[in-house]
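**Q** Generate a structure from the sequence data that follows.
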Amino acid sequence: MMHRFNSERAKGEKAVYEVRHEPRSRLKKEVRYEPRQILKSKARHVVNHQVSYGVSHRAMDKVPGETMDKLPQGAIADISTAGRPQTKRITSLRLLVPLVIVFSLILNLSLPTITEAAGIELGVTAQKAWNDVLNKADRQTKASLQRAYENVGSLEGQGKTWEQKTKALHTSNMAELKRLQASIRQTDEKKIASLTQSLERTQARYEPLFALYTAVNKQLDAARATKNKEWTAVVRAQADTLKPAVQLAREEIRMKKSELAEARKRKNTEIKRLRSMLSGADSVKRQIQTAKKQVSLTKERYSNVLKQFKQSLKQAQPSRVLSSLNQLVSATEKWTSTKQHVYTLEQKVSNHYIKVNQELAKRK
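**A** This is a model prediction of the structure:
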């Protein structure tokens, strides 16, 4: 009995020795999650089994049931949970990532709304004074202040929109004007070119006939000078034969020249009409210049009222601030409406150019 006890003890000590003298790299790799006392406990209690030293928590799950039963309860609990905390933390982080992404999307979607609701752009000092006024105001006055404040910001945004639209439309109108002017200069150009070419071809076709007729008439003059009746009669017969053809050719050329001249006359008349029609937009352009001056005046008034509003903030009296803010709303509305009026006039110019373009299209 004593001999068996000593044998088992020797085996246990050998197991402990081998575990302690296991290469550091192997222990570091395989025994990551087990406390030192667990290794000793396993070495003491493993009987009739081949001990696999430096086992990880995954290998311990495969230890036979008899061995697990012989392990202390505390050791079993340690083995079952030693390698789990890191896995649980990673799983928790993976679950949190979608929540963070969703929250970020919701926040980004809500930002445009906050920006659109912005009011007047104030400096740090003025903004602080504005917040103080809101804190002092009663509920109804505070609502009126915020509504007027946001109205000014909204009107300013509309004014910027009208400016951008007017600038874009004005650029488009200028380009269209140049195109129309070039198109007007080219009115009936193809027709004139066609008639000119037809005249030149006709003249070239009849050129030999005219040359022959001229030569025959010179011979006739020479025959008459010699007073040779027979020669004169022969040459006169040739001239009489060519004369009708020459007359027809000259008539055709005359008609073509007349047709070309008439076409050029119509072209000039049409150009004058189209240019007069195009210049009909000049009166609207003069209205635009007047409207732009009005924009400058309303902008100046807006700037003055804005200064008064900022001065009223320093007094920190909600009623006076509300009165000044209402004046600012009126000034901003007037400023914005003048910008809109400029855009409306630019639209009239654009519509006028459309009509001229339609007239040009009819002549094609």
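**Q** From here on, just use CA atoms for contacts and neighbour counts.
**A** OK.
**Q** residue boundaries of the helices in the stretch 151-300 of the chain?
**A** Listed from the start of the chain, the stretch 151-300 of the chain has helices (DSSP state H, counting those that start in this stretch) covering 189-226, 229-278, 282-315.
**Q** Would you reformat those as TSV and include mean neighbour count?
**A** Output for these, formatted as TSV (neighbours: other CA atoms under 10 Å):
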stretch	mean neighbour count
helix 189-226	15
helix 229-278	15
helix 282-315	17
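**Q** closest one to Arg36 among those?
**A** Nearest to Arg36 among the helices of the stretch 151-300 of the chain is helix 282-315 (72.9 Å), distances taken as CA to CA.
**Q** From Arg4, how far off is Arg286?
**A** Per CA to CA, to the nearest Å, Arg286 is found 121 Å from Arg4.
**Q** one more to line up against the first:
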Amino acid sequence: MNRNMPYAPSFHLSLLFASILMLLTLAAPLAVSALSLTESAKTALDKTAAEADTATRDKLQTGWSELVSLEHRQEQQDERIDALHYRNTNALAAVRKSIREIGQSRIAKLEQETSAKKKQYEPLFASYSAVGQQLALARQLGSKTAASLLKTQQDAMKPAVHLARLDIRAKQEALTAAKSQASKQMKQAREVLEDIDPLNTRIQAYKSAMRTPKKHLSTAWSNFTAAARKKNAAGTLAGLTATLQLSRQILEQKAQVAACEERIYAVILRAKTQIPAA
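**A** Down below sits the predicted model:
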């Protein structure tokens, strides 16, 4: 029996669901929006325009075309904002990670070398300390011969001990300098990223500014559709004009949000220039 057989139905079901999803996506009307720019709404407008005077008819037809364009541009702007925000979120996370890693490989290496140096000289320091303790004891006991021998031994060890301390100090100073440099570079890069905060504040302000026109948009649209169904040309034009005005305001705010997202990315790129190559 083929061991792969139990998985075949699941595979075909996955293909079937994917095909259905694709068909539903392709079948979705392009004109669907928050304003429900449906064929019935367009038909009502056309009937109203047909019975209106020439000037009103032209304004209704031109206004509808602009509204369709505005809705399409808003959808494009929404997609653009989502894409920019997603890009910025990932880029910002990556640059923050890079900032945290500034100088860390060098610091880790110097810490290892400093530790190794201390361990390397432990026997020397232990011997030197032991000789010093023995010398102190010999002097207490009044043994001049032993004290003289131990003092000679201590003096002979001093240069090696001094060099060992200098060697360790050099490593420690290099480690301290590396930490200081890394800290300074991290600070500089993070200070650049602080320019993102006012841009995020602006984005929130633009989004807040959208609430008022969005709140009134549904009312204006309802007035338009109600008037169009009644073939009230003046009411239809008034509702359409108000809808256009509000839609333009919303689109402008969305454009400002997108511009801020672009500026945020520019800040992120500027911060990246503050990160030294590994």
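**Q** Including distance to Val102 of the first structure, could the helices of the stretch 151-300 of the first structure go into CSV?
**A** CSV is the format used below for those (distance: least, CA to CA, whole Å):
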stretch, distance to Val102 of the first structure
helix 189-226, 66
helix 229-278, 58
helix 282-315, 41
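**Q** Which of those helices sits closest to Ala15 of the first structure?
**A** helix 282-315 (85.7 Å).
**Q** list the helices and strands the closest one packs on?
**A** Using 3 or more CA pairs under 8 Å, 6 or more residues apart in numbering; DSSP states H and E as the contact criterion, the elements in contact with helix 282-315 of the first structure are helix 124-136, helix 318-362.
**Q** hey, which of those helices is tucked in deepest?
**A** helix 318-362 (a mean of 19; mean count of other CA atoms under 10 Å).
**Q** Report the angle between that one and helix 282-315.
**A** 160 degrees (axes from the mean of the first three to the mean of the last three CA atoms, to 10 degrees).
**Q** Stretch 109-120 of the second structure vs the first structure, average distance?
**A** Here the mean offset of stretch 109-120 of the second structure against the first structure after fitting is 1.5 Å, by mean CA distance after the TM-score superposition for the first structure.
**Q** Could you do stretch 180-189 of the second structure as well?
**A** Looks like 2.7 Å for stretch 180-189 of the second structure (mean CA distance after the TM-score superposition for the first structure).
**Q** Next one: Ala227 of the second structure from Ala233 of the second structure, what distance?
**A** Going from Ala227 of the second structure to Ala233 of the second structure by CA to CA gives 7 Å.
**Q** in the second structure, which residue is closest to the centre?
**A** Thr89 (2.4 Å; CA atoms, centre = their mean).
**Q** In the first structure, what residue corresponds to that one?
**A** Taking TM-score structural alignment, Thr89 of the second structure has Met174 as its aligned residue in the first structure.
**Q** Look at His45 of the first structure and say how many residues are nearby.
**A** His45 of the first structure: 16 surrounding residues under other CA atoms under 10 Å.
**Q** ok, back up a step: Throw the helices and strands packed on helix 282-315 of the first structure into CSV and include distance to Leu209 of the first structure, thanks.
**A** Shown next, in CSV, are those (distance: least, CA to CA, whole Å):
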stretch, distance to Leu209 of the first structure
helix 124-136, 96
helix 318-362, 41
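**Q** For Glu207 of the first structure, give its distance to Glu200 of the first structure.
**A** Distance of Glu207 of the first structure to Glu200 of the first structure, computed by CA to CA: 10 Å.
**Q** Lys40 of the first structure now?
**A** In this view, Lys40 of the first structure and Glu200 of the first structure are 120 Å apart by CA to CA.
**Q** Also Ala193 of the first structure?
**A** 11 Å.
**Q** cool, and Leu278 of the first structure?
**A** Counting by CA to CA - Leu278 of the first structure and Glu200 of the first structure are separated by 35 Å.
**Q** With Leu169 of the first structure instead?
**A** Leu169 of the first structure is 46 Å from Glu200 of the first structure, by CA to CA.
**Q** which residue lines up with Lys190 of the first structure in the second structure?
**A** Under TM-score structural alignment, Lys190 of the first structure pairs with Ser105 in the second structure.
**Q** Please apply the same query to Ser279 of the first structure.
**A** In the second structure, Ser279 of the first structure lands on Glu194 (TM-score structural alignment).
**Q** Now for its match, how many residues are close by?
**A** 12.
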